[in-house]
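Asker: Attaching a predicted model along with its sequence, questions to come.
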Amino acid sequence: MKLREQALLKVEPQVFVPTSSHPAIQRFPWKTSIVTTVFWVGEQAGGNNPVPNFRSSWDANWTGSYGGFDNPDSSARRNYIPVAFIPHQNPFYCALPYNDVTHGQFKPEAPLVIPWFKQAYTGPGQSVCQHHWIAIRKGNRTCYAQWEDCGPFRTDHFQYVFQNERPKPNLNRGAGLDVSPAVRDYLGLGPTDVTDWQFVEVRDVPPGPWRSYGENNHFVIARRQTEQRLAERSFGASKK
């Protein structure tokens, strides 16, 4: 994790840290006309990608947690997942250029700028950004994905992610959002494209293929809990 942060810090300036908190908002504004690039679990470093994606900012063994290499080649995918295996995590994932945690601790601004910080807090240094949902819009199609990594290029730009700044210039035309092959395929995106995005709450995520897979997926977790309760009731009834 430290090596990844160090690699990204090479292109990160120091930033202003706010000193006052803002009330949480329930509806989040759209970030419009954001240059969007495609990345994937297991991606090698090279070209305009300075950091390999075997690990994420929050998971030192992201490839293992996911279940393998999320092959972006369309011939190696079917129904938004790789044909080689069923992902252990949601194939609809994304990266935004902010990490709320550094060296195992929350950054000073994190409780002040992340609207859902108090509601999502589970303990010191446990990211409240990881797994959060966003909506991504291209034309008349909207896709939903979970925030699973930090980038492109930066991990410090809370003024863009949570406030009103635009993404900073970078090697990928000022890209401010990375999306997975599943998101790319659902929206019909090119390798570098332009989309709109906004944060959403779990309750606002509609039915779709983004609800189908993943041990990190709130909908999969809820289904399993429901199935377990039904099984326990059935077992209890059979003993009477």
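Answerer: Thanks, I have the structure now.
Asker: only C-alpha atoms for contact and neighbour calcs from this point on.
Answerer: OK.
Asker: For Q225, see how far away M1 is.
Answerer: 32 Å (CA to CA, to the nearest Å).
Asker: Who has more neighbours out of those two?
Answerer: M1 (16 against 12; other CA atoms under 10 Å).
Asker: From P18, how far out is the more buried one?
Answerer: Taken as CA to CA, the span from M1 to P18 is 26 Å.
Asker: And the helices in this protein, which stretches?
Answerer: Here the chain has its helices, by DSSP state H, at 2-9, 62-66, 110-113, 117-120, 158-161, 181-187, 218-238.
Asker: out of those, deepest packed?
Answerer: A comparison of the helices of the chain by mean neighbour count, using mean count of other CA atoms under 10 Å, puts helix 181-187 on top with a mean of 22.
Asker: I would like the residues contacting it, please.
Answerer: Outside helix 181-187, the residues that touch it by CA atoms under 8 Å, 6 or more residues apart in numbering are 38-40, 70, 72, 80-81, 91-93, 137-138, 141-145, 190.
Asker: so how far is it from its chain's centroid?
Answerer: Relative to its chain's centre, helix 181-187 lies at 14 Å (CA atoms, centre = their mean, to the nearest Å).
Asker: just stretch 161-173 next, same as before
Answerer: Stretch 161-173 sits 16 Å away from the centroid of its parent chain (CA atoms, centre = their mean).
Asker: And the residue nearest the centre of this protein?
Answerer: Geometric centre of the chain, nearest residue: W147, 1.3 Å, by CA atoms, centre = their mean.
Asker: Contacts only, for that residue.
Answerer: Contacts of W147 by CA under 8 Å, 6+ apart are 93-96, 129-134.
Asker: dropping in the other structure now:
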Amino acid sequence: MTRSGRNGAPATMRLARIAAGVLLVGLTGAALTGCSLFKPCLGLAGCGGTVVTPTSTSAPGGGTSYPVHTDIVGTTFWVGEIFDPNADDGSQVLSTYDSNWLANYGGCDGTTAGGSCETEARSAANDYFPTEITPKENPFYLDLPFDDVNDPAAFARRDQVVPWAGQEPYASHSGDSNFSYMKNRWVALSYNGATCYAQIEDAGPGEYNDAEYVFGADDARPLNSRYGGAGMDVSPAVVGCLAFDELNGEQGGISWQFVDDSAVPPGPWTKVVTTSQVQ
């Protein structure tokens, strides 16, 4: 697996992830799986504070009420983008969860010109879908900086920090590095009075074990310092739906929170829902 653009995991990590994960869990046991409210930080990457599991309060529309993250910077990425051909984390042809992302998605999530996959403006007239292909997976996607399958430290503590880890189908896959707790989870994103929904299909940007930001209840800032300190990358459909200021840039002022499936309202984001697991 490669790091995809501003996100993902090194190519060698997919080949080694099962062995690494098993070794970490086997050597450390539950006591070394990372931060929690009552256990001290044990030196795992990105472990700079505490992670408080959200209480299971009722959310509008059903499901669990998760913490809201405010004033976050987001950048744009898209399936098929070549962010930096000279970097091992410079391509969205793959994602951290899908080694064949481009083909599984259905092609370039934008416009192809001169052999290059570029982003494009999206319109409500066609539900913010790409204009040159019919996507096989949800064009409303994003990443967050917690790679729970390829980053050994994140994998080792995911059962402790991911709020839904004890629910099915996740609980049955504890210790299974071929099953992601993050992939396909829904996120509500708001900007300038608009709210849209998207599914997690990659990890990043810049950091891959930032549980304190991703799951924390105290609105922590992302560890990532690159790309304007971005705490997420979002797809062109999300950019269009939220009416970002730029087609392909850094957008501040985003609020987001996890939402359960039951709390996702019908919309263009539910026309095609991604269900595939790690590949």
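Answerer: It's in. On a predicted model such as this, the values are computed, not experimentally measured, just so you know.
Asker: Give the equivalent position in structure 2 for the residue nearest to the centre of structure 1.
Answerer: Alignment note (TM-score structural alignment): W147 of structure 1 maps to I200 of structure 2.
Asker: now swap in S65 of structure 1 and tell me
Answerer: Checking TM-score structural alignment: S65 of structure 1 goes with N104.
Asker: Quick check: closest non-adjacent residue to its match.
Answerer: K136 (6.8 Å; CA to CA, 6 or more residues apart in numbering).
Asker: what separates that neighbour from G206 of structure 2, distance-wise?
Answerer: 27 Å.
Asker: okay, the two: which has more neighbours?
Answerer: Shown here are K136 of structure 2 and G206; by other CA under 10 Å, G206 has more neighbours (25 against 14).
Asker: V93 of structure 2 contacts P85, doesn't it?
Answerer: No. When contacts are counted by CA atoms under 8 Å, V93 of structure 2 is not listed as touching P85 (11.2 Å).
Asker: Just the buried subset of the contacts of helix 181-187 of structure 1, please.
Answerer: 38-40, 70, 72, 80-81, 91-93, 137-138, 143-145 (16 or more other CA atoms under 10 Å).
Asker: wait, which of these is closest to A120 of structure 1?
Answerer: Set against A120 of structure 1, the nearest of those by CA to CA is A145 (17.7 Å).
Asker: Was I right to think the closest one contacts R137?
Answerer: No. Contact criterion CA under 8 Å: A145 of structure 1 and R137 do not qualify, at 11.1 Å.
Asker: Now do the strands in structure 1.
Answerer: In structure 1, the strands defined using DSSP state E lie at 31-38, 77-78, 81-82, 93-96, 101-102, 105-106, 133-138, 141-150, 177-179, 192-200.
Asker: out of those strands, nearest to Q163 of structure 1?
Answerer: strand 31-38 (9.7 Å).
Asker: helices and strands around that closest one, which ones?
Answerer: Counting contacts by 3 or more CA pairs under 8 Å, 6 or more residues apart in numbering; DSSP states H and E, strand 31-38 of structure 1 packs against strand 177-179, strand 192-200.
Asker: Those: which one's closest to A231 of structure 1?
Answerer: Ranking those by proximity to A231 of structure 1 (CA to CA) places strand 192-200 first, at 31.9 Å.
Asker: list the helices and strands the closest one packs on?
Answerer: strand 31-38, strand 133-138.
Asker: how far does the first one sit from the chain's center?
Answerer: Okay, so that is strand 31-38 of structure 1. Relative to its parent chain, strand 31-38 of structure 1 has a centroid offset of 14 Å by CA atoms, centre = their mean.
Asker: Which part of structure 2 matches it?
Answerer: The aligned range for strand 31-38 of structure 1 is 69-76, by TM-score structural alignment.
Asker: how much does that stretch stray from structure 1?
Answerer: With mean CA distance after the TM-score superposition for structure 1, stretch 69-76 of structure 2 departs from structure 1 by a mean of 0.4 Å once superposed.
Asker: got the contact list for that stretch?
Answerer: Taking CA under 8 Å, 6+ apart as the rule, stretch 69-76 of structure 2 contacts 219-221, 227-236, 239, 247-257.
Asker: which among these end up buried?
Answerer: Of the contacts of stretch 69-76 of structure 2, these count as buried by 16+ other CA under 10 Å: 219, 221, 227, 229-236, 239, 247-248, 250-252, 254-257.
Asker: so G231 of structure 2 makes contact with N224?
Answerer: Yes. The pair G231 of structure 2 / N224 is scored as a contact, 6.9 Å apart, by CA under 8 Å.
Asker: separation between the match of S65 of structure 1 and T195 of structure 2?
Answerer: Note on N104 of structure 2: its distance to T195 of structure 2, by CA to CA, is 27 Å.
Asker: Check D233 of structure 2 too.
Answerer: Computed as CA to CA, the D233 of structure 2 to T195 of structure 2 distance reads 16 Å.
Asker: that older thread, just so I know, which of the helices and strands packed on strand 192-200 of structure 1 lies nearest A231 of structure 1?
Answerer: With CA to CA as the measure, strand 133-138 is the member of those nearest A231 of structure 1 (29.5 Å).
Asker: Where in structure 2 does that closest one fall?
Answerer: Going by TM-score structural alignment: strand 133-138 of structure 1 matches residues 186-191.
Asker: Can you state the mean residue-to-residue distance of the matching stretch versus structure 1?
Answerer: Mean deviation for stretch 186-191 of structure 2: 0.3 Å (mean CA distance after the TM-score superposition for structure 1).
Asker: No further questions, thank you.
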